[in-house]
Each structure stands twice: as structure tokens, then as C-alpha cells.
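Visitor: Dropping a prediction and its sequence here:
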Amino acid sequence: MNQNDQNTPGVRPMRRIMIAVDDSNASRQALRFAARIASPQAEVRIVCVADQPGAWIAGGAFTAGDAWITDTIATARKSLHAEAELTLEQALAAFKGRCAAVEGLVVGQGGESGAVVQALVAAARDWRADLLVVGARHRGRVKRWVDGSVSGALAVAAPCPLLVVPDEYATHESRAELGLARVVLATDGSEPSVHAIGAAMRLLSPPTILRAVYVVDRSGVAADPVPGSALQEAMSAQGRKALAAAVGQLAPSGCTTETQLVATALIRDDVAHAVLRDAQAWDADLVVLGTHGRRGVARWLLGSVAQRAVEVTHLPLLLVGPAQA
């Protein structure tokens, strides 16, 4: 029996799960992980964004009014739509007989990553999804800057909790039928962390083992006028307080919970790497992070632990914004 049959008292489970797919290995890993954690009572909607015909349709000596161009574009659109439907057919097979209801849907006419993000955000919002699941392919910095990152953009824009599964993640065969066995929940004591833990509890039940972690960020200690040891002790005290609050919030789940203070290196390190290093060493199945939902200049200046985590993770991430619990 899937552990998600047993719900935490007073906590509404995640029953409407939307999974975005394409023909990549990342999508296949996302499907496998979603099938592993979905309750038999869940409703699953698998969506595929059909691309537009390539950029060659713009410019040149011909216009969209030319008959042969119009016919060629129509043929290309049909072909791309057929490819999307085939992708959906293959994806639906992963959930056959596993959930209360499973359906597939071709959405939008994507093309560029920004349009794909908009189509997925609209689809998740219109369907009132409890959870949006996507795969992630890691790219070099230049390519990511030019092409954008669908999963990274969704970390800010998704209207519901976002589960990101990297293409290199492989489910432990021994845990394939166990749901979530080991989960790391990062907290900094902030409201977004409280929201993230609240959302995670909608997926959790015994015998899941939980590990709440607080990162003592030592990267700025050297430049601080307060002596390093005193400042680190103050941060550690704040961390212990945040961890105690997290344990109290998680208590109704009935799951075994442990806590850990984690420190960054003094140089060339960040909170995202520290959380993920600890999670990998602990053999976690999932890492939970709250996001502040910052956009534009504020996010650029202040940085985003969640988006940095998307870029470098080798483990599935559950990202939860302030209003998504």
C-alpha cells in the first residue's frame, strides 16, 4: 500500500497532480518519481506543450500570406501536435491503474521557453493543481542564459508547489514502492519556510523519516565587524530556534524527525550547495525549500536559494512559494 493512503490528520493531501512532459530523459525521471509518490486517490493530469514550427517561418522573401507557406506551417503544426500526443500516450502508461483518474492534454503552442512557462502556469492555475511536476536538464551557464530555464522560471511563477526532478536522478529500486522514505526540509525560521513545511506535510506520512536542516551561512563572517565565533554562535542559536519550531510543526505527521545545523564553507560556498550536500550525504529522496517569490531586480540583487538549487541539484526538489502551501 502507498504510504500516502495515510494522511496527516487535519492536513489536506495533494490530490490533483499535474506533470509536464516532453520526450526527454528528465521527463521520464519526473514521471517515475511522480508515480512513486502519488496517492491511489490522486487525479493526475499529464500535459505536453506543443512547439510552434521553427523560427524559419519569420522573415525572408515570403510572408504568411503565401499559400505554400500557410500550408507548410499547418502541416508542421499537425506534425508537432501528433508528436506531443505520442509523448502523452507513452507517459500515461506510467500511471495506468495507479491512480483514481489519469488524463493527458496537449496545451498551448510553446516554442520559446518563456511561452512554455506561461502555458504551464496557465494550465496548472486553470486546473487548480495541488502540485506541478517537471523534469530539469542541467545546462552550461551560457546556454541557460540564452535559452532560459523552464524549471528555474517556474520556481518563481508556478501557482502551486513545484516538484523538480533532475534528469540524472534515479529512484532507488528498493524504495520504488515506498513513496517518500527520507525527506530533508530546509528551514531558516521564516514565513516561506513555514509554508514549505506545511505543503510538504500534504505528501508525508509514516514511515517517512524527516530531517530538518538549518544552514549557518559563514560566507560573510570574515567581513563582519563582530568576531567570527560570536557571530557564528548567534546564527547557530537562531538556527536551533528555527529547527525546534520546525519539529513542532512536523509533529502531527507522526514521522520520525531529526534536526541538523549545517555550515557553509567560509569561501566559495552558498546555502543551496550546503543543503544539497547534506541531503545527498544523508541519502534523501526529496529536498523541500521555501521560496520568497521575488521577481525582477529584487531577486537579482538578493539572490534565490531555490533557483540556485534548481541549477545544481541531483535530487528532487519541492519548491513552495509564500501563498502555495
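Guide: Nice, I can see it. Numbers count the residues shown, from 1 in each chain.

Visitor: going forward, measure contacts between C-alpha atoms and count neighbours the same way
Guide: Will do.

Visitor: And the contacts of stretch 276-286?
Guide: If you take C-alpha atoms under 8 Å, 6 or more residues apart in numbering as the criterion, stretch 276-286 is touched by 180-184, 262, 287, 309, 313, 315-318.

Visitor: also this one, for the comparison:
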Amino acid sequence: MSEAARKVVVGSDGSALAEGVLDPLQTLLGSEEGARVYLLRTIAADAPEEQIEEARAALEQAARRHAAPRCEFEAHVRRGDAAEEILRFSQEVEADLIAMSSHGRRGVERFVRGSVAERVLRHAERPVLLLNPFALASWEGGVARVIVPLDGSERAEAILPLAQDFARRLSAELRVLHVSEPNDAPHRGIHRARIEATHAGLDAEGQPATLALREGGPAEAILDEVEQSEGGVLLAMTTHGLSGLERWAYGSVAEHVLRRCPAPLLVLRQR
């Protein structure tokens, strides 16, 4: 995956909410030379050809409404399962990012096991940008801060290059967040030292970042950091474990944050 998102696949169901994702992408990609957005609509395998043409025409109209000088839009319609086609198409075009809308007011609280968005998040091999109605409204006011929760592991840091890229494009503050748990005293010093070294490395790369150190439950602290931030926020984080989101059912930090966060979410699944 490239450190910069230049090729983006947008999963669309034809709704106004799904099209709303294109406005944030204009902000992110509008000045990026060679940027390309693929609008992908999936319909039933047995749908008549007429329905395919109608879906393609609707996507092409959406593309024209959101045209940007340096960003090209392509409309694609496929037959089959929506999640499978989004994942397959993203691999075919070597996308840097998948962008989707969710219908919950906060985070992905209305996700159910087997839904399109949940399945894409579970299996995607590239980052996913997820926006719900609240997040879309927040983005319209401008994103002032990109928050990256780090736990001292190399896996958690995998999202940093893309978070840096988003912060640069949005002219937003990059904020590294580390939460020390009360029962993690034996490793607290090691984790904090790595976080501080990572933070110093960002400064050395010419992209200053702020550092927030908190104590308590990780999920609650992350959500509190989002809620207390002034201006719009983008939360960028990884999911851990060989099975990605399969650990959500066991109450992981990612589950609590992703289901309750009102901000736009940039998620990278780590194997």
C-alpha cells in the first residue's frame, strides 16, 4: 500500500448517504495529481441488464457532480455480493483506500455480523475510511485534528504513514495518543519510551505532532480524546490480531471505539 491515498474505491448502494462520502474525498484528493476515484455499485446476479445501465447512469451523474480538476472519477457496476466485489475490485485496481458510509449515528453501532461494511472491514487488505451521517456533518466543518492511538506495538504504528498523509492534506494537527492501563505497570515504561521515540521521529521527519498521554481504560480514553477535541476530528487506528475484526466479539478496544466513535474513522486491519 502506498503511503499516499491516490486510488480510492467507494462502495455505493445508490443512496444519498453513500454519495455523501464523495465530498470528503474531494477535500482529500482534489489537489492530488493523478488521483482516481472508482465508484462501485453491486447489484444482484440475476438483475436485468436495464438495471445495470440505470445504476451506471446514476453513478456517472454522481461523478459529474463531484468532479475535481486533478481527480478522475470512474463508474463501475458489477453483479454479485457487495462486500466480495468491493474487496475483489480493490485488489484488481490496487486501491490505496476503500471509502464507505455507515448508517449508524455514532460509529458502526448498527453494524450486524455479515453486513457489507462489517465484512469489508473484517477482510480488507487496505485501509478503510468509514463515515456515518454525524461524521459527514463534522467533516463539512473542517477536520482540525487527526488522532492516532498507539499502544507501543509495531502493528499499531502501521497506520501512521497514511494518517500523516491525511493530516498534511487536511492541514490538520497530527496527535499521537497513548493510554496506559492501570494493570500494565510492568510494561508502562517500555511502551511509553517507544511512543515518545515515535513522536520524536515525526518531528524529525518535518511533520510536527502533539503527544497526549492518558491513563485508564483505552477505549474510554480514546473516545474521550475525540469528544474533547475542538473542531472536526479524524480517528486513525489499526485492529490487532491474525483475524482482524473477529476479536470484536470479545470486547476488544477496537470494537468499543469503532462502535461508539462519532468521528470519521480510518481503519487498517493488521494480520
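Guide: On my side now, so go ahead. What you see is a predicted model; the values in this text were computed from it and never measured.

Visitor: Nearest to residue 272 of structure 1, out of the contacts of stretch 276-286 of structure 1: which one, please.
Guide: residue 309 (5.2 Å; C-alpha to C-alpha).

Visitor: Now do the contacts for that closest one.
Guide: So residue 309 of structure 1 contacts 272-273, 276 (C-alpha under 8 Å, 6+ apart).

Visitor: any chance of those residues in JSON lines, plus secondary structure?
Guide: Listed next are those as JSON lines, based on DSSP: H, G, I helix; E, B strand; the rest coil:
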{"residue": "272", "secondary structure": "helix"}
{"residue": "273", "secondary structure": "helix"}
{"residue": "276", "secondary structure": "helix"}
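
Visitor: of all those, which comes closest to residue 166 of structure 1?
Guide: Distances from residue 166 of structure 1 to the contacts of residue 309 of structure 1, taken by C-alpha to C-alpha, are shortest for residue 276, at 12.9 Å.

Visitor: how near is the equivalent of that closest one over in structure 2 to residue 117 of structure 2?
Guide: The equivalent of residue 276 of structure 1 in structure 2 is residue 223 (alignment by TM-score structural alignment). To residue 117 of structure 2, residue 223 of structure 2 is 21 Å away according to C-alpha to C-alpha, to the nearest Å.

Visitor: Can you pick out the residue with more neighbours from those two?
Guide: Shown here are residue 223 of structure 2 and residue 117; by other C-alpha atoms under 10 Å, residue 117 has more neighbours (23 against 18).

Visitor: any idea what that one aligns with in structure 1?
Guide: In structure 1, residue 117 of structure 2 lands on residue 151 (TM-score structural alignment).

Visitor: give the contact list for that match.
Guide: Neighbouring residues of residue 151 of structure 1 by C-alpha under 8 Å, 6+ apart: 134-136, 164, 310.

Visitor: how about it, secondary structure?
Guide: helix.

Visitor: How many neighbouring residues does residue 171 of structure 1 have?
Guide: 14.

Visitor: my bad, residue 140 of structure 1
Guide: Other residues near residue 140 of structure 1 number 8, with proximity taken as other C-alpha under 10 Å.

Visitor: Can you point out the buried residues in stretch 132-149 of structure 1?
Guide: 132-138, 148-149 (16 or more other C-alpha atoms under 10 Å).

Visitor: Now do it: everything it contacts.
Guide: 17-21, 26-30, 34, 112-114, 124, 150-151, 158, 160-167, 310-312.

Visitor: Quick one, which of the residues you listed are buried?
Guide: By neighbour count, with 16+ other C-alpha under 10 Å, these hold 17-21, 26-30, 34, 113, 124, 150-151, 158, 160-167, 310-311 as buried.

Visitor: Which of those residues fall in helices?
Guide: With helices taken from DSSP state H, the overlap with those comprises 26-30, 34, 113, 124, 150-151, 310-311.

Visitor: and these as a markdown table, adding distance to residue 81 of structure 1?
Guide: Shown next, in a markdown table, are these (distance: C-alpha to C-alpha, whole Å):
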| residue | distance to residue 81 of structure 1 |
| --- | --- |
| 26 | 20 |
| 27 | 18 |
| 28 | 19 |
| 29 | 23 |
| 30 | 22 |
| 34 | 24 |
| 113 | 17 |
| 124 | 20 |
| 150 | 20 |
| 151 | 22 |
| 310 | 29 |
| 311 | 30 |
